[in-house]
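# Compute the structure for the input listed below.
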Amino acid sequence: MKRFVILGGGESGVGTALLGKAKGYEVFVSDKGEMKKKYKDVLIHHEIEWEDNQHSEHKILNADIVMKSPGIPDKVSLVKQIREADIPIVSEIEFASKYTDATLVAITGSNGKTTTASLTHHILKQELSIGLAGNIGDSFAKQIMEEDYENYVLEVSSFQLDDIKYFKPKIAILTNITPDHLDRYDYKFENYIASKFRIVENQTEDDFFIYDADDPVIESWLNSNPIKSKKLSFSLTKVVENGAYIKDKDIIITVDNNQITMPIKKLALDGKHNVKNAMAASTAAHLLKIRKQTIRESLENFQGVEHRLENVLRINKVQYINDSKATNVNATYFALESMQAPTVWIVGGEDKGNDYKELFQFVNEKVKAIICLGVDNAKLMETFGNMVDVIIETQFMSEAVKIAYKIASAGDNVLLSPACASFDLFENYEDRGRQFKEAVRKL
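Reported below is the predicted structural model:
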């Protein structure tokens, strides 16, 4: 019996453990931190051996195969030891995809992948048997074991793509590439780019690659790296023969000379970036032969994703917006770009070497006050101090929201769009977003 060791006892780790056991492996789950009770209970119920608050090397280095949580970097000494012992390391999507013949739509990118994945799933589920997994929802491995859908939409991070060998989606979508997580890629942007493009490395000429033709990083990589899959692009500025483009305030989507037209004003979600997300999702739906009417209706009634430009409440004619999922500058760029009213901007957190230059035009045009919410706000204060009349620091969400309430006047927006990771003051971006919504509801 082959020994399968799983590092990380979260959603993907426990899901993989269940599938591994069902496929006849001897499974051991090891988590360096404290595992959540709900996951321990599942492992106990299925009689799978586990440990937390430690990694026992003698129980790990005798593995035949290791699945590591995407959150564990390669530079950790235990991972180095596993590699030195020539034990193969796989990601959950790699391991799980071996056990399904389902059609896979895999979506990656620096920003927009959660919205695009949720929107694609929302359209496809009207007509197909389909699961939503990867970085989102229930674990892919667990769904293969329990639901066995005929199709899956997978939101895939660069960290998950780093540990694939054979993973091959029928349709791959790349929303955009901007510098992010560079601490995991030796601070080399080209390493991060290569990681994103692994999504197409096993595709053949029978598969499809949907991407943003307005993204210079993607265009330049494709010019020097030929790929086998059929390319379909989307663009806000160019005419696209196969894929999606804009003509007279309509989105035109073409696949094999078959066209769909969709008025932009009917899209449920605002902002240029959401036009792109809609283009990517509907191109995939068109490829999978979803009816035009279904695609149109789905784009009109899609409600959006929690913590991503989520309208929380309107109080005294001020709209409070939760964009806690904006953990990098480019995500905040999209948020500020889509603001149609003077904005009180709550920003800050754990800075990943951010360059805020691309935000200057929007800060000058749209931002009336900045509230810095982080342990160390010096860089924000220095960068934006001269651009706005009011800039204030705090380390408490409740206080940040109260200050915003005092500053904002009728017709304004209050936007939480941090441009930073959340780990300095919060458990994760969801925790940060929930605290924001709670504070707003208490006003």
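# make it CA atoms for all contacts and neighbour counts henceforth
Fine.
# for the closest residue to residue 309 other than its chain neighbours, what are its contacts?
Nearest residue to residue 309, sequence neighbours excluded (C-alpha to C-alpha, 6 or more residues apart in numbering): residue 323, at 4.5 Å. Contacts for residue 323 (C-alpha atoms under 8 Å, 6 or more residues apart in numbering) come out as 307-310, 335, 415-418, 433.
# quick one more, to check against the first:
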Amino acid sequence: MSYNYFGKKILILGMGLTGISCINFFLKKGIKPKIIDESKHPSNFIKIPQNIEYSLGSLDHQWILESDLIVISPGISSFKPILIKARLLGIEIISDIELFSREVTCPIISITGTNGKSTVATMIEKIAKKSGYKAFLGGNIGVPVLEILDKEADLYIIELSSFQLENTFNLKSKIAVILNISEDHINRYPNGFQQYKNTKLSVYNQAEICIINSNDKIEKSLIHSKNKKWISFGTNRSDYRICSKSNDPILFFKNKKILNTSEILLYGYHNYNNILVSLAISDAMQFPRNDAINVLKSFSNLPHRFQIIKNEKGVRWINDSKSTNVNSTQVALNSIKTTGTIRLLLGGDSKSANFNILKNIFRTLKIKIYCFGRDGIKLSKICEKKSIYVENLKKAVILISKQVKSGDTVLLSPGCSSLGQFSNFEERGNLFIKLIKEIT
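Got it, this is the predicted structure:
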């Protein structure tokens, strides 16, 4: 199906990387869109071409209700009253992923989930290239998909957030995978967790091959499942599974051993699951199994994702700043094997998530919790006997450096958005690394 945008009033919402890529997309087609940003001083304002009309400071603008097509950036909520009104007027609101989907002619591997998206997407990119594919990676990982659209590709790998999927309707993936679904961004969705979950599930709607996590008990009835191939991972009854009877778990497909985790660089069950999914995707794409295994054996953690920064004098310092939801903190804690104390740095903007699910874990662990940031005081009350409130990350690291003993593990796994004290999780993680080097 060919889409014609000529003669339409096109409006872009948001001047982030996505918004800029949308402007360039339309300009290449000879179409001039308008653009709005909620900030009075957006950081990418300098990148706006001179002939583009813009408005700053608020979304409440007549342009929205006068548009034929609105392309919304993922950072802007789809549920703002003016956007609900626009939909009622029949105005089309889509994402940059939807624009991309309408143009692509080669296969797409779509990867979403609450945690692990970037790791798996990067693994698949490396395996695809090793297998001889001209593969390009984009989406939520940092490169807008419209920027890779003109590449001479024979495969696209896209990482997708629920925010991007909210306004995506024609994504026809060769393979779609949801790595996991747990509470996150609940403050974004008026109808709570089920609405967030349904948004994630939409990635399967037009996919040929659906890879599902058996632990998530996905309701296939919610998915348009005509002519789909289903592949499962996660439990003992899944197609791809982990056998953990020994100290070094073994990865299986059906009853055939694929890989012993003692042969890989990554550590922790969440990473073993990421490798399992990557094998499932690789096999579904018919990448040579040996190429996949060789890439996965040598793969090391991406920055800020359970990254061991220092292991000295019997103390491990782990940067898991990418942990922006409670489930990722839970996963990180379950991945640590130590006889000493776990010193957990927890805090930031909790996004209205239920952190009480950590209560039982805290009770069973030898742990000291240092709570900081916007919701630090509230988080310190989850397990008051083992928690302390510290104003910010720097003060927490200074305090830990005075208390830490051989055998301890210091873990930055905040479980929260970085907003309030940092602009993003990378800035938070980089400060943690800097503090470790300076203070310890």
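# Alignment lookup: the residue nearest to residue 309 of the first structure to the second structure.
Correspondence of residue 323 of the first structure to the second structure, assessed by TM-score structural alignment: residue 320.
# Likewise for residue 303 of the first structure?
With TM-score structural alignment as the criterion, residue 303 of the first structure pairs with residue 300.
# just checking, that match is part of a helix?
No - using DSSP: H, G, I helix; E, B strand; the rest coil, the assignment for residue 300 of the second structure is coil, not a helix.
# shouldn't residue 158 of the second structure be in contact with residue 107?
No - counting by C-alpha atoms under 8 Å, residue 158 of the second structure does not reach residue 107; the two are 10.8 Å apart.
# the more surrounded of the two?
residue 158 (28 against 17; other C-alpha atoms under 10 Å).
# which one in the first structure is aligned with that one?
So, by TM-score structural alignment, residue 158 of the second structure is matched to residue 154.
# Most neighbours among the contacts of residue 323 of the first structure, which one?
Most surrounded of the contacts of residue 323 of the first structure: other C-alpha under 10 Å gives residue 416, at 32 neighbours.
# For burial, what's the neighbour tally of the nearest residue to that residue once chain neighbours are set aside?
Nearest residue to residue 416 of the first structure in three dimensions, chain neighbours excluded: residue 346, at 4.7 Å (C-alpha to C-alpha, 6+ apart). Using other C-alpha under 10 Å, the number of residues around residue 346 of the first structure comes to 27.
# so how far is residue 208 of the second structure from the match of residue 303 of the first structure?
30 Å (C-alpha to C-alpha, to the nearest Å).
# now residue 256 of the second structure
25 Å.
# Looking at these two, which one has more neighbours?
residue 208 (17 against 9).
# okay but the more buried one is in contact with residue 171, surely?
No - shown here, residue 208 of the second structure and residue 171 do not form a contact pair, counting by C-alpha under 8 Å, at 11.0 Å.
# before we move on, the earlier item: which residue in the second structure lines up with the residue nearest to residue 416 of the first structure?
Aligned partner of residue 346 of the first structure by TM-score structural alignment: residue 345.
# what residues are up against its match?
369-372, 393, 396, 410-414.
# So which of the residues you listed belong to strands?
369-372, 410-412 (DSSP state E).
# Name the nearest of these relative to residue 65 of the second structure.
Proximity of those to residue 65 of the second structure (C-alpha to C-alpha) peaks at residue 372, which lies at 41.9 Å.
# List the residues that contact that closest one.
345-348, 389-393, 396.
# Okay, it and residue 305 of the second structure: tell me how far apart.
Taking C-alpha to C-alpha, one finds residue 372 of the second structure at 19 Å from residue 305 of the second structure.
# what's the answer for residue 183 of the second structure, then?
Taken as C-alpha to C-alpha, the span from residue 183 of the second structure to residue 305 of the second structure is 19 Å.
# now do residue 102 of the second structure
33 Å.
# With residue 280 of the second structure instead?
To residue 305 of the second structure, residue 280 of the second structure is 22 Å away according to C-alpha to C-alpha.
# With residue 259 of the second structure instead?
Taking C-alpha to C-alpha, one finds residue 259 of the second structure at 22 Å from residue 305 of the second structure.
# Also residue 101 of the second structure?
Counting by C-alpha to C-alpha, the gap from residue 101 of the second structure to residue 305 of the second structure is 29 Å.
# likewise residue 180 of the second structure?
Using C-alpha to C-alpha, residue 180 of the second structure is found at 16 Å from residue 305 of the second structure.
# re earlier: my guess is the match of residue 158 of the second structure contacts residue 104. True?
Yes - between residue 154 of the first structure and residue 104 there is a contact under C-alpha under 8 Å: 7.2 Å.
# Enumerate every residue touching residue 73 of the first structure.
79, 184.
# which residue lines up with it in the second structure?
Aligned counterpart of residue 73 of the first structure in the second structure: residue 77 (TM-score structural alignment).
# Okay then, goodbye and thanks.
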